[in-house]
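A.B. asks: Structure, please.
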Amino acid sequence: MTWNRIVFSLVLAAGLLLAPCRPAQLAAKETCLSQGWPQDKSDLKPDPALTFGTLENGLRYVIMPNHEPKGRVSLQLNIQSGSVQERDEQRGVAHYLEHMMFNGTTHYQPGAMVEYFQSIGMAFGPDSNAHTSYDETVYQLMLPNSEEQTVSKGLQLLVDYAGGALLLPKEVDKERGVILAEKRERDSASRRVYKKGIEQAFAGTLLAQRDVIGTEEVLKKADAALLRQYYERWYRPDNMILVAVGDAEPAALQKLISQQFSQLKAKTASPACIELGKVAEQGLEAFYQHEPDLGHTAVSIASVWNAEPEMFTQAAALRRLKEYAATMLLDNRLQRIVNSKDSPLTSASFSSYKMLPQFGITSLRVQTDAGKWKTSLELLNSTLRQALTAGFPEEEMKRVRSKLLSMLKEQVQAAASRKSDDIAAVLISDLNSQEVVLSPAQELELYGPMVEKLTAAELSEVFRSLWHERRLVKVSGTAELLSDKNGTPEAQILAAWQAAEAAELKPWEQEQAVDFPYLPPPAPEAKVAQHTAYEKIGAERYVFSNGLILNLKKTDFEPNEVQAVVVFGKGSLVQPKPGLNVLAQFFIPESGVGKLDQEQLNTALAPYSSKVNFSIDENSFQFRGKGLSSETELLFQLLHTRLHDPAFRADAFERVRRQAEQFYAQAQSSVEGAMEFKGESFLAGGNLRYGLAPWDMVKTLTLADLEGWLRPAFKDEPLEISVVGDFDKEQVLRLVSKYFGEERKGGQQGADEKIIFPSGKKLAEKVVTATNKALVAVAWPTDDFWNITRTRRLNVLAAVLNDRLRKQIREELGAAYSPYVYNQSSEVDPGYGVLRSVVMAEPGQADRLAAKLKQAGADLAAGKVTDEELKRALEPSLTSIRDRIRTNDYWLDNVLIGSLQHPERLEWPLTIQSDFAAVKAEELSALAAKYLQPDKAAEVLFLPEKK
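C.D. replies: Presented below is the predicted three-dimensional model:
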C-alpha cells in the first residue's frame, strides 16, 4: 500500500499513464545502474518474509513464500530499462525486443515456447506475458505448479530472456507486422490525448520523445542488429531483479536461481548515463487539442518540475503519506463538486507523482461538455485557489484519517489472501521506486501512528508544496475553439484562466457530518422454516418463513473477508424500454440512499472497508457486498438500506445521463464501440437486450422510467441471498432474519423470445473515426448454457480455435496483435449461444481476414482436433479451474446464485475438474462439425471512415 503505488493506481484510473514509472532511484557513483537494495540506505527494515540475494554477476533476486493460488509460483524478471534508454534510431526497440523473446531463444526454437508452456498448463497471456514502459521491461510467468522441474524450466526460460534471445532476422521481420498491428490496435482518442499531454508537459526531455510503442519509421526498418545493440547493452545481470513468489520453499528457490542465473554475463561495458533533459519550471502556458472522438471535453491545470532522487527513510515515508493524504483531501472536494446539483463536471481527479527519478507532475483534471469548458475552468481555478489560500479544515481531515486507517487495517486482515503474481508485481514496483518493501503489518505499525497525528494545517502546507511555479492549462477533446477576434485557442484559454484568477474567491462551504446506519430493522423477524445441507460441497440452504432463500458456503480462501449477494427480480429480461439497464447500473450507486447522497454515504463509511455494488444481470438484479468479517453487520445494514431505501435523485439522474452521453459519443467514434452498439444485437437477430441500446433510445429515457421499473422490484420481488467467505454462521442467520424479515409478493415474469442467429448474413458498416483500424468478427451459433457438459466442451473448442488463430493470424501472417475466440451461451434464451472469433485489423486487410477466420472455422469443422491441440487448450483450462474453485467468486457466481431455480448448479463443483479432464479430441471434432459449418457463420465488419 505504499503511497507512491496508490497514487499511480489513481493516475492509471484517470487514464493518464500507460504504465508506472520509477519515481526515484539512487545511482552508484561508478555506474548508472541501480545497485544493492533500498534498505541498505534506509532506517526502515524490509518485510521479514522476504529473502534477498545478489549473485556474483550482479543479478539481484527476491523470494517470498505465499500460498495463493495454492501450489503455484510467480516468476518475474525485471529488466531496469525501457524506452528512455533507447537512442534516437532505436525508438520502439525496447518494446520490439520484448516481443522477440517469444520468437526463439537458446532452449526454444521459434513457435516452441508458447506451445510447451501451454502443454504443462500455462495460458499464453494470463500466465506468460510481459510489458515495457519508460524505464522497465518485465517478463512474467505464473507457473502451474511448484514442482522442481517446472520451476527449473521457468527459470531457464527467464535466463533465455536475459541472455539467450536468438533474434533471427526472419523472425524479426515476421514480428514487425504484429508490432505495427499492436500500435494500430492501441490507437484511440484517449491515447492520442495522453501522448500529446506527455509531449507538451515534458517538452525538451527524452520522456516527451520516447513513446513506448515507438515510431513507425523505426519499426518498419528495425533489424536484428539494431535489436541486439539494445539487448546487449541493457540486458545484463547487473541491471536485473528476479522476483519469485509462491507456494515453494525459499531455500529450494534460492538454490535453483543460483544454478540457473550464475552463468549470465554482461556482454558490453557498463552503459553511460542517459541524459533525460530538464523541464521548464516557470511560466504559464496554455495547450489546446481538438479530439472529437474523445466524446467529452477535458480541462486540466498541471504543475511540472525537475525532481531529485531520494532515499526511502521514515522521514520520506512520512512526507509521502502527507502528500497522499493531501491528495485525498482535494479529491474528496472534487467528488463533492461533481455530485453537486447543476455541476458542469461529470468526473474529476487530482494526482501528484513522479515520472522517472527526474520529473514530477501535479495535475487537477475534470471532464465536462464542450460548451461548458470555460465554466469548468473557472470552477477548477476556484477549487484550487480555495485549497491554496485557506487550506483544509480539521473536519475534512477526519474523513481522510479514518479512511487511511481503514485501508491500513484492511490490508493486514486481507494479507493471507493476496495472490502471488500480484505480490510479485508490487515488489518490482517498490524496488524500481527504491522503496523499502514493507509487509501490511509493518505498514500499519509505521503509518498508523503517523496517520493519527496528521493535522489539517500541515496537510494544507504540504498541498501547497505540490504546486510549483510552472503552470500548464489544457483544454482537449470535443470543445472546438477557433482562432477569432479573441485570438488563438491557446490565447482564449489563457484569457479564461486569467479572468478566473481575478474573480472574487468565495470560501469553501463545509459539509456537515452524517451518520450511518439510520434505518431501523424491519419487524417482524423471519424464522427459519427449512434447512438443507449439501455436504458434498460444504454448502447449506435455509428457507425462511417469509420465503427468503439463504445460501451459505464457509471458506478460508480469503481469511477475514466475507461476500454477500442479494438477488431478486428478472433484470434485463423485463426492462420495459431498451437502455434502462445501462443507465440503472450507473444511477443507483450515484444516487446514494434515501437520507444520504453518495458523497454523504462515502463520508459516513470512510472508517470501514465494506462496500456494496449494484448490477443488472440478464435475468436478475443484484446488490453485491464485500467487507471484513468484523464488519458483517454493517455489510448487511448496507444491503438492507440499498434495497429498502433507494434514492431516485433528479440531479444524479441528470449527471448519469450526461456521463452516458459522453460515453456513447466516445464509443460511437470507435469500431470497438460499434460492435457493442450494432454487432452484438445483429448476432442476436436484432434483440436489443444484447449489446448496448442505441443512444437515440437511451436519450429519451426519463427518471420516471427508471423509478417505475426499479422501485417495485426493490420493494416486492422475493429475495435470494448468498453468503460466502470467513463468516460466523449463527451471526449471518440472525442478521438475515433481522434485516430481511418482511413479506414479499412479487414475481416478475420475462417474456419468451426466440433469438434467431443471422446464419449466412453479413453486417458491414463504416464508423466515422480518426482511428485507422477495423474490427472483424466471424461468429457461429452454438447453444444455450444448461447442458453443462456441452458448454464446457464448447469453451475448450473455442480455446482450440483461438490457438489456431494465434498461429495463423498473428505468428504466420503478422496481421493482428491479439486475435481472440470465445463461446458465450445464454442462460436465458433457449438454444442461443455464439462462438465468435475477433481481430482488430488494418482496414485494407479486413475482407481478407474475415475470410481467414471463416476458413479457420470451416477447417476445424471438416477436420479433426488433434490430441496435441487438445492438450495445449485443455491444460491451461485445468490450471485455471484449480485456481478458480478456490475463490469466493466461483462459489457465488457459478454455484449458489440461482441454485434454487437450477439445482444442478450445486452438482457442478463435484464434476468440473473431472469433466474437463475427460474431454476427448473426438468430442471437440464432433462439436466443430456440428456448429462451425461455413453456411452457419455470420460476419461483422466495422471499417473506419475519416471525418
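A.B. asks: contacts and neighbour counts: CA atoms only from here.
C.D. replies: Noted.
A.B. asks: what ranges do the helices span in the stretch 801-947 of the chain?
C.D. replies: Counting by DSSP state H, counting those that start in this stretch, the segments of the stretch 801-947 of the chain that form helices are 846-862, 867-884, 888-890, 908-917, 921-931.
A.B. asks: Please generate a structure for the following sequence too, so the two can be compared:
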Amino acid sequence: MMLLRKNALIMIAILMVSWALWGQADIMQQPLPTDPSLVTGQFANGLKYIIKVNNKPEKRVAFRLMVDAGSVLEDDDQQGLAHFTEHMAFNGTQNMSREELIKYLNSIGMGFAGGLNAFTSFDQTVYNLSAPTDNQESLRKAFTILSDWAYQVSLRDKELESERGIIIEEWRRGQGAEERIRDKTNKVIFAGSRYADRNPIGKYDVLSTFTPDKIKRFYTDWYRPDLQTVLIVGDVDPSQMIAMLKEFFEPIPKRDNPRERVIYPVPSHVEPRTVIATDKEASNTSIQISWKHDPTPQKNLIGYRNSLCTDLFQDMLGNRLEELSKQSDPPFSYAYNYSYPMTKSKELYLMAAYMPEAKIKVALTALVTEAERAKLHGFTAGELARSKQNILRRAETAMTEKDNQLSESLIWRYVSQIMNDGAMMSPEQNYQIMGALFDTISLDDVNAVTQQLVTDQNMVLSVSGPEKEGFVYPTESELLAVVKSIDSSNITPYDDKIVSEPFLSAIPKPGKIKKTKVYKASGIKSWKLSNGITVYLKNTDFKKDEVYFSASSSGGFSLYPPTDVLAAKEAGSIIADAGFGDFDNTTIEKMLAGQVVRVNPNIGVYSEDLQGMFSPKNMETAFQMIYQYAKAPRFSKDSFDSYVTRQKAFLENKQNSPDQVFIDSLVVFIYDNNPYFAPETTKTWDQVSLDRVMEIYQERYSNFGDFNFFFVGNFDEQELKKMCLTYLANLPAKKSKESAQDIGFETIKGKHERTFNLGKDPKSMVYFVIGGDMKYSNREVEDLDAFCMLLNERLREKIREEMSGVYNIYASPNTANFPREEYAIMIMMECSPERSAELTAAVVAILDSTKTGTVSEEEASFVRTTMLKNLDQSIITNRFWLNNISQNVAKELPIDDFLNYQSWYQNISTESLAKTAAKYLNHNTNLIQVTKLPIPSQ
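C.D. replies: Below is the predicted model:
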C-alpha cells in the first residue's frame, strides 16, 4: 500500500512542480487516468462503448444501454413520454414482439423476475439486461434486444394503448402528500428552468390523451447513436464483444440534421427564495436549505482535489449535525448534508433536518448556526484526520475488493460515473491519487469550501409538513429573519472531545474450547466454548476485506407482557445509541475512524441477537465491542431522552398518512388485534422508562451460555479462535436456558373482508393473505418460493399486461416453524378505486385456475432457470452463507441444507409447481382480503 501511495505522491509532486514552473500551462488541468482494464471505443455514428471483464458471477454478463435523453427534452405535448418510451421498449421491437421478448428472457432467467428493468430521469434513460455467456445464441439475442432498443422499438398503436393504462397506474401510485410537496418545492428550486415542469412521470392530461405521433417524435429525435453508450461487464472476451458491437451497433445510421441536445440551464438568483409546502396528509416536518452551484469538473486533477475537499467538508459537518441530534433535547430528530448533481448544468448542496413542527425555528437556527460555525472557525485537525481516514479506508476497501465485485454492482458504478461526467479510474488509481491528494489538503483548503458552498446567493429555503388545526407555520419572511438573526459573535469554536483510552482497560484471560466439530460437505466448523457458547465459522474468499457475524439466543420479547414490548424491542437500539462503558456513541464513532466495524444488539420477537461485520484487520475491535455491549452497556438518561424525543417526532403525525394508517390497520386486523403488534404511538412511548429498558436489556444479555455465534468471511482461523477464547468465552453464562414463548403471532383463520376509507387521492390498495399450516422443511420453503415466482408471473401477465390494471402486483411467501409450522402468501396491488372490485375478482380467478390447473413446461423452465441464476449470484456472498447457517441452527435443521438448493431447483417441474399450488392455495377456506379506498366525496 505504501508503495502505491509513494508512486502517486511522486506523480503529483512532479505535476505540482511543473505547474509552479510553467505557470500558465496549468498542468493540474490534465485529465485523470482511465482504468487500463477498460476497453473503450466509439463508432463513426457516435455510439460509445465500454467493456470490462469481470468473472463474478462466472458465465454471466451485465449490459446497460444509456441514452443521454430524459424528460427535460420533452416538448410541451410530450410530458411523460420519455418515461413512456422506456416502457415501450419492453413491448416489442422490429425483431421481437412483446410476447417473444418476455418469453425469451424468462427462458434464460433474465426476465423481470431476474432483474430486467430500466429507469428514466430528467437527463438520462438507462436500460439494464443480463445474459448467460456460455451460450452464443443467448448472447446474440441479447445484442439483438439492446440494438433494437437503441433504434428499432416498434411503438405499435395497440401496445401503446395497452401500456397507457399501466403508465397511468404508475402515475397514480405516486400521487400523495409527498409528491404534492416535492412538486411545489421543485418549482421554486428550479424556477425559471425547464426542469420545473418536466417531472419524469409526466402529466396526466398528456399521458391519457397523447396520440402515437407524439411519442414516435420523441423516439426519433433522441434515440440515436451519438447520444448512446453501451456498457458490458461480465465473464466475456472483449474481442468477441467488440465484434458483436460492430455487427449490431455500428450499422445504426447516423442521424442527418439531428435535433440539438440542449443542456438546459437553471438560472441563478441573488436574493434567497423560500417555499412553505404543507399538506393534510404529510406525516413529517422538515427543513431544507439548498445552494445551487456550477458543477465541479471531475475529470482532471484539480477538479478531483476540489471534490475531495467538498467530501471532507460534508463528512465533518455531517458528524457535527449527528452529534447535535444526540442531545437530550435535540433541535431536530435527524439532520444531514450532501451535494449532488441536480441537473447537467447545476449541482445542489443542501442541509436538511426533520423535527416536530413546533421546533421549526429551533431546527433552522441549529442548521444555520452549524454552517456559520464552520465558516467562522473552521474544523479541527482531529476532525480532518478522522474524515480522511474514513474516506481513504473506503477507497482502500474498494481497491482490495476490485476482483470480488459482482458485475451488476460494478456496472452501476460505471453508469453513475458517466451520468456525473466523472473519471473512469480503477480502484487502485483512485486509492493512489486520493491518498496523495489528501496529503496536500490542509484545514485551510477544507475550510474554504464552506465559503464556496454556503453563500447568500442561489439559496432556497424550504419547509414542509402537515396542515394542523391550531398550528401556524412561520411565514417566509419570518424564516428568512431567523437566518439573518444568527449572531456570529456568540458562536464558539467546535469542541472536539477526544478520548485516547482503549475500549477495554484490561484484556480478559482466555477460556477454552471444549469440543470441535467439522461439517465436511460445507467446510463449516463449530467450537463449543468453556462457558457454553457455540461458535460456528465458515472461511470464504468471496471478499478479502469482509467478515459478517451474528449471534442469537432464544427468548426475545416473547418472554414479556405486551406492556413491555416497546421497551424490549427498542432496548438494543437505545443501547447502541448510548454506547458502552465510559464511551458515548459519538466518542465511539471517533475512536473507530479508519476502521471497518459494525456491531448492533437487537431484541426480536423470539430471540435476542447481535449482528454486524468487520474487516479482518479490525477483528479485535469488533470482539471488544461485542464484549462491552454484553458486560458494560451504557444506560444514559440524556441519551435515552434524546432517543425517545426523536422517535416521538417521527410518530407525531403518522396518522396523517393514509398509507401508514392502512398498514397499521391491516396488521391489527390480520393478527386479530394481538397486543404484541399494536401500532407505535407517542402515547406508547410515554410508557417506556429507562429503568425498564435497563432491566430487560440486562436480562436478555446476562446469560450467554445458550448463545450461538456465527462468523462467515475471510478471517484467519487461528486469530478468530484467539478472539473467541479471549472475549466470547469470558461473557457471562449460566447453566439455565430459556425458550421463546407462543404469543399468538398468527393470522386469523377463515374468510374475511375489510375495507378502510382513507385519504383523498384516487387510488386503492388491496392486500390478500392466504395462510395455513405446513410441514416445515427447507425443501418446502423453497418449493413455496418457486411457486410464488410462478404466481407473480401469472399475476403480472394478467393484471398488469392484459388488463392494464396496475403498475405493480406481487406475491410474497412467509413461513415459520415456531411456535407453529405455518405459511402465509401475501399479495399486494395498487390500482384505481373504480377498478378495485374488478381486479380483485381477477386475482381470485387466477388463484382458482392456478390451484386446479396445470403448469406449462415454459413456465416451469422460467422458474427453474431464474432461481438457478439468482442462486449463482447469491451463493458467492458471505451474507447468504451467514443467513442460511444461522437460520438452520435456530430452526434445528441440517446446518448445510442449503447446499441442496441447486439440485432442488434443477428438479422444479410442471408437476412440482402444480402440486405446490394445490397444497398451499387454500383461499377458498382461508383468505383475508383488505382494501383501502379513498374517502367518498361529500
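A.B. asks: can you redo the helices of the stretch 801-947 of the first structure as TSV with distance to Tyr820 of the first structure and mean neighbour count?
C.D. replies: Conversion of the helices of the stretch 801-947 of the first structure to TSV gives the following (distance: least, C-alpha to C-alpha, whole Å; neighbours: other C-alpha atoms under 10 Å):
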stretch	distance to Tyr820 of the first structure	mean neighbour count
helix 846-862	11	19
helix 867-884	13	20
helix 888-890	23	18
helix 908-917	21	15
helix 921-931	17	19
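A.B. asks: Between these, which one is closest to Pro144 of the first structure.
C.D. replies: Distances from Pro144 of the first structure to each of these were compared by C-alpha to C-alpha, and the smallest falls on helix 867-884, at 6.2 Å.
A.B. asks: Outside of the closest one itself, which residues are in contact with it?
C.D. replies: 69-70, 115, 118-123, 144, 796, 799-800, 803, 890, 912-913, 916-917, 920-921 (C-alpha atoms under 8 Å, 6 or more residues apart in numbering).
A.B. asks: From Pro57 of the second structure, how far off is the spatially most central residue of the second structure?
C.D. replies: With distances taken as C-alpha atoms, centre = their mean, the second structure has Ser409 as the residue nearest its mean C-alpha position (12.6 Å). Spatial separation of Ser409 of the second structure from Pro57 of the second structure under the definition C-alpha to C-alpha, to the nearest Å is 11 Å.
A.B. asks: and if you look at Ser937 of the second structure?
C.D. replies: When Ser937 of the second structure is compared with Pro57 of the second structure (using C-alpha to C-alpha), they lie 54 Å apart.
A.B. asks: Of these two, give the one with the bigger neighbour count.
C.D. replies: Here Ser937 of the second structure and Pro57 are compared on neighbour count by other C-alpha atoms under 10 Å; more neighbours surround Pro57, at 20 against 5.
A.B. asks: aligned partner of that one in the first structure?
C.D. replies: For Pro57 of the second structure, the equivalent position in the first structure is taken to be Pro69, counting by TM-score structural alignment.
A.B. asks: Leu141 of the first structure -> the second structure?
C.D. replies: Residue pairing (TM-score structural alignment): Leu141 of the first structure is matched to Leu129 of the second structure.
A.B. asks: and that match, which of the three is it?
C.D. replies: Following DSSP: H, G, I helix; E, B strand; the rest coil, Leu129 of the second structure is assigned to strand.
A.B. asks: Trace Thr925 of the second structure over to the first structure, please.
C.D. replies: Matched by TM-score structural alignment, Thr925 of the second structure corresponds to Asp935 in the first structure.
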